[in-house]
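Asks: Return atomic coordinates for the entry below.
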Amino acid sequence: MGDRWAVEVDRGICIGSGMCLNHAPGRFALDSARQSRPSAPETDADEKVLAAAEGCPVEAITITLTDSGEVVFPPED
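Replies: Here you go, the predicted model:
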């Protein structure tokens, strides 16, 4: 069994560009305020979800490993 990820969107940073929807269809949605949210708070590790986080113009998406809390994205400096 692979890694499980917790996916969060910082709604205070999100600008509603929709890039996450383009990179990972079905994994993110925009609400009526055009703010992104993950479709599910946890998911199997998925390259499309990672691409969505990497492609977010304001780095509003955080991905962590559910079992350890280790940050997958954004990378630590």
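
Asks: From here on, just use CA atoms for contacts and neighbour counts.
Replies: OK.

Asks: can you pull out the helices in the chain?
Replies: Ranges of helices in the chain, per DSSP state H, are 19-23, 47-55.

Asks: Next, the contact list for Gln35, please.
Replies: Arg11, Cys14, Ile15, Gly16 (C-alpha atoms under 8 Å, 6 or more residues apart in numbering).

Asks: Here is a second sequence; please produce its structure as well for comparison:
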Amino acid sequence: MKLIAERDRCIGAGLCTLHAPSVFDQEDDGLVVLLTESPSGPAADDARKVVEHLCPSKAIRMSGG
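Replies: Sure, this is the predicted structure:
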């Protein structure tokens, strides 16, 4: 799995950083920053949950498995 963050779609809700802090962070403007594009193990499961269910603006997506 590879993550892609579309900062221009991000609304700064912060659910990504709350649920997957080893994968996502926020800059001073509140917008998402990827800490890793290809998480593994439990971090990958957390990131998948963010992508599929939690990001309200759908600013984060995945490519691949």
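
Asks: Skipping adjacent residues, who's closest to Cys10 of the second structure in space?
Replies: Nearest residue to Cys10 of the second structure, sequence neighbours excluded (C-alpha to C-alpha, 6 or more residues apart in numbering): Ala59, at 5.2 Å.

Asks: Correct me if wrong: that neighbour contacts Ala13.
Replies: No: using C-alpha atoms under 8 Å, Ala59 of the second structure makes no contact with Ala13, being 10.7 Å away.

Asks: Now do Glu47 of the first structure: how many residues are near it, please.
Replies: By other C-alpha atoms under 10 Å, the residues close to Glu47 of the first structure number 11.

Asks: whoops, I mixed them up, Asp44 of the first structure
Replies: Asp44 of the first structure, neighbours per other C-alpha under 10 Å, totals 14.

Asks: Quick check: the aligned residue for it in the second structure?
Replies: Asp44 of the first structure maps onto Ser40 in the second structure, with residues paired by TM-score structural alignment.

Asks: Compute the distance between its match and Ala20 of the second structure, please.
Replies: 12 Å (C-alpha to C-alpha, to the nearest Å).

Asks: now Thr36 of the second structure
Replies: Distance of Thr36 of the second structure to Ala20 of the second structure, given as C-alpha to C-alpha: 11 Å.

Asks: Lys2 of the second structure maps to what in the first structure?
Replies: Under TM-score structural alignment, Lys2 of the second structure pairs with Ala6 in the first structure.

Asks: my read: its match touches Leu65, true?
Replies: Yes: with contact defined as C-alpha under 8 Å, Ala6 of the first structure reaches Leu65; the gap is 6.2 Å.
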